[in-house]
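>>> Everything below, folded, please.
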Amino acid sequence: MNKTAALFVLISLLAPGTGSAKEFKPALPGYSYHFPADHGSHDDYQVEWWYFTGHLTDKKGSQTGFELTFFRTGVQNDSIRGNPSKWRVENIYSAHFAISDEMEKTFWFQEKISREALGKAGAEKSHFHAWIDHWYGNEKQGVFYLGAEEGAGENKKKIELKLIPEKPLVIHGQMGVSPKDEKEINRSHYYSFTRLKTSGTLVLNGKELEVEGISWMDHEFGSSPLLPSQTGWDWFSIQLDNRTELMFYQIRNKDGSAPFSFGTLIDENGKTETLHSKDFSIRAKGRWRSPGGGSYPMGWELTLPREHLTLLLTPAIENQELNVFGGKMRYWEGSVSVSEKSSTLSGAGYVELTGYQTGFDSLFSQKGQ
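Alright, predicted model coming up:
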């Protein structure tokens, strides 16, 4: 799923000016993946992200959620791309680092934005290695490594993590594309590692902790934003204790309806099943109003009739809202606990909610598009 509307804020900031516009590839059916190259950057597509979330437990049993995501946005204006200066801009990079302290019920996040000039940020094309300043993610011989650090003393936040896939990667959708609307006008190339055994160190509240846990990785790239009638999405990743995983999303229209939804169910052996709108339903159980004024659904009941499964999703913390780009974009991205309504089955997940405070239309209109 598109990982945040921040990417499209960048697109609007880098819209064509007096120069000609670079043509970016659309995501088309029939795409054939080749790894490790497809873990790397795809500069022929305008937007791309590498997204990691997970749930970590220290030796005392305290639980912490984390997010570390790297975004790349290609510049449209050829007059800017052709600038011979060392500061020329071909891609803009941003990254989000967030910590959900589930014991203290506190949420913290930080963002970074940088051009690729002078090596300040970048992403390799031959394999996964993305960085911005001293935040990084890379892959070596099938193992992922993440690192990010901010602050000092009591305010220091840091992760140094090793992530080992326990299942094969999952390619979402059919024929190499993931749809964003019923007519498949907008699509992306999208795959995930849905269960990554995770270990390493976490620095929180000035204390360095040895942690273990399970993480999730998404990599998605394409060149299409949402339709003019659409305003945002609700995206969910779920990891159950029986080694089953679930990814699903619903795209919302400006009138409040959500006619399009899509997902993938992954069984304990890694076998996948594509889910369509008729295969599942999602119902919000409450609302939460953020300090910035946005009203988000909060707490969900997910039903999969064919699987005889009803899951209850409960946020670890209500306020897991990220306020980025100087307040121009707010979205909710947070850790949730998962329980099955009629059994002892449980798990954990992450939820992303966009367009509840600032929709794509208002972002683009600010730039005269």
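
>>> Going by C-alpha atoms from here, please, whenever you check contacts or count neighbours.
Fine.

>>> and Glu352, what helix or strand is that in?
Counting by DSSP states H and E, the secondary-structure element that holds Glu352 is strand 346-353.

>>> Following the chain past that strand, name the next helix or strand.
Where DSSP H and E defines the elements, the next helix or strand beyond strand 346-353 is helix 360-365.

>>> Which strands or helices does the longest helix seen in the chain pack on?
With DSSP state H applied, the helix covering the greatest number of residues in the chain is identified as helix 6-13. Contact here means 3 or more C-alpha pairs under 8 Å, 6 or more residues apart in numbering; DSSP states H and E; on that basis helix 6-13 packs against strand 63-74, helix 360-365.

>>> Present these as a markdown table; the columns should include mean neighbour count and distance to Ile171.
Supplementary listing: these in a markdown table, determined by neighbours: other C-alpha atoms under 10 Å; distance: least, C-alpha to C-alpha, whole Å:
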| stretch | mean neighbour count | distance to Ile171 |
| --- | --- | --- |
| strand 63-74 | 25 | 19 |
| helix 360-365 | 17 | 27 |
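
>>> one more to line up against the first:
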Amino acid sequence: MNRMQKLILACLLIVVVAGTVIWVTKPVHDAITVTKTSQINAVFGSPGKKVFEPVLPDREIKLPQDFRFHPEFQHEWWQFVAQLEDEAGQTYWLRVRFFRYASDDRVATGWQDPQIYIANVVLNSHLGMFTDQRIARGGIGQAGGLSRPFRVWIDDWSWRSLSSEPLPGNLKLATEQFAVNLQLMAAGHYALIGENGYHKKHDLLPRASYAIEAPFVKTVGTLVLANGKVLTAKGRAWLSKEWGSELVGASYVGEDNFILWLSDDEALLVSRYRYKDNMPYTSAAILDRQGNVKNIPTDDITIRAVSYTEFDSGRRVPLSWRLRVPSHDIDVVIKARKRDNWVNFVVPQWQGAIMANGSHQAQGFMQLSGY
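From the prediction side, this is the model:
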């Protein structure tokens, strides 16, 4: 190799090394920004040319029958949030979600089945936070959903009943850190939020779903700890069901969800959807034991982050909020009971128990994603 060739090779090496250094040291903020706006869309994108049932405001939702399986829509989920207490008076917060997502609109069986199931669980208590997640394909027996009798499952995790509705029912799952076996009993009626179950997620964007809520449920059963200790636990629970065909939009970033038991007879649901190129959209409703719903106009809801908590990963998450609903004399500050409740599920998020103080003294649960 002559002197000129060595010089050219040296120049090429310098260019390659410099380019690599620039790429590797690209500001973390840019990387996080891309993640916030694209991470959820990368997993659950728009249905595009796939053909699923549209979410329209004139569809009749039937209670409690529509807690069933809806394979004609692209996605749906069933959620259980419970505040449990053991014999010693210790409190445990349990959140379980079963999620179904169709990767395309084919009707197929076996390994060709396009239905993907995801289930995850969070348990918060004085012992710490424990989480687990499972993912499986439908069509091969490992995961699925049935309407009659109601059942949704992944492996040995199941939520089932003996009828076409989820109540009375049984929730059973086991992880390496804990196990639960709970009986669920209705303590109030189902409720349809939004326009008879048509739940808008923005005024200007075509984003909506169907939603059913059951905030008043009694539960009793057993909680098994990692050391094998079996505890009898009982308490109250909130069941939710949502389904549709447009899980996220092109500019969707994340959402902030709050559930609060305002009293023994009233509960409050607040959802705030955030977008890259549009203003956030907030919806809220007050539900009672009889299934009555008071939908709150968007312009009558003020919710803002009061303070942020920064985690080691660099994420800044709002764990303190101010919520005001003047028409219902609600003015509270919402705070997380514990700080370190970030969970790295398919969609990373913060999940944990909250308390509200001010015009009302309330307890509930908060889920924050996209931060």
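
>>> Kindly provide the TM-score of these chains.
The pair, once superposed, lands on a TM-score of 0.82 when counted by TM-score structural alignment, normalised by the length of structure 1; 330 aligned residues with a C-alpha RMSD of 2.4 Å.

>>> What span of structure 2 is the strand holding Glu352 of structure 1 aligned with?
Residue correspondence for strand 346-353 of structure 1 in structure 2, counting by TM-score structural alignment: residues 361-368.

>>> which of the residues in that stretch are buried?
Residues Ala362, Gln363, Gly364, Phe365, Met366, Gln367, Leu368 are the ones in stretch 361-368 of structure 2 that count as buried (16 or more other C-alpha atoms under 10 Å).

>>> May I see the helices and strands packed on helix 6-13 of structure 1 organised as a markdown table, with distance to Ile266 of structure 1 added?
Output for the helices and strands packed on helix 6-13 of structure 1, formatted as a markdown table (distance: least, C-alpha to C-alpha, whole Å):
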| stretch | distance to Ile266 of structure 1 |
| --- | --- |
| strand 63-74 | 22 |
| helix 360-365 | 31 |
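
>>> Go through those and name the closest to Glu208 of structure 1.
In terms of C-alpha to C-alpha, the element of these nearest to Glu208 of structure 1 is strand 63-74, at 13.1 Å.

>>> Now find how far off-centre the closest one is within its chain.
The gap between the average C-alpha position of strand 63-74 of structure 1 and the chain average comes to 7 Å, counting by C-alpha atoms, centre = their mean, to the nearest Å.

>>> just stretch 284-303 of structure 1 next, same as before
Remark: stretch 284-303 of structure 1 is offset 19 Å from the chain centroid, using C-alpha atoms, centre = their mean.

>>> who's in contact with the match of strand 346-353 of structure 1?
With C-alpha atoms under 8 Å, 6 or more residues apart in numbering as the test, stretch 361-368 of structure 2 has contacts from 81, 254-263, 336, 349-356.

>>> which of the residues you listed are buried?
In terms of neighbour count (16+ other C-alpha under 10 Å), the buried residues within the contacts of stretch 361-368 of structure 2 are 81, 254-262, 336, 349-356.

>>> Which of those fall within strands?
Secondary structure of those is defined by DSSP state E; positions in strands are 81, 254-261, 336, 349-356.

>>> Over in structure 1, find the residue span the longest helix anywhere in structure 2 aligns onto.
When secondary structure is assigned using DSSP H, the longest helix within structure 2 turns out to be helix 3-24. Using TM-score structural alignment, helix 3-24 of structure 2 corresponds to no residues of structure 1.

>>> thought Ala95 of structure 1 was touching Thr73?
No - contact status for Ala95 of structure 1 versus Thr73: not in contact, 11.5 Å apart, counting by C-alpha atoms under 8 Å.

>>> what's the average per-residue distance for the strand holding Glu352 of structure 1 once overlaid on structure 2?
Average distance, strand 346-353 of structure 1 versus aligned residues of structure 2 after superposition (mean C-alpha distance after the TM-score superposition for structure 1): 1.5 Å.

>>> Now find how far off-centre that strand is within its chain.
Once both centres are worked out by C-alpha atoms, centre = their mean, strand 346-353 of structure 1 turns out to sit 12 Å from its chain's centre.

>>> what does stretch 180-187 of structure 2 give?
Its chain's C-alpha centre and that of stretch 180-187 of structure 2 lie 20 Å apart, by C-alpha atoms, centre = their mean.

>>> what span of structure 1 lines up against it?
Under the criterion TM-score structural alignment, stretch 180-187 of structure 2 matches residues 159-166.

>>> Buried residues in the matching stretch, which are they?
If you call a residue buried by 16+ other C-alpha under 10 Å, then stretch 159-166 of structure 1 has these buried ones: Ile159, Glu160, Leu161, Lys162, Leu163, Ile164, Pro165.

>>> dump the residue contacts of the closest residue to the first one other than its chain neighbours.
Spatial nearest neighbour of Ile159 of structure 1, chain neighbours left out: Leu202 (4.7 Å); criterion: C-alpha to C-alpha, 6 or more residues apart in numbering. Under the criterion of C-alpha under 8 Å, 6+ apart, the contact partners of Leu202 of structure 1 comprise Lys157, Lys158, Ile159, Glu160, Glu208, Leu209, Glu210, Val211.

>>> This completes my enquiry, with thanks.
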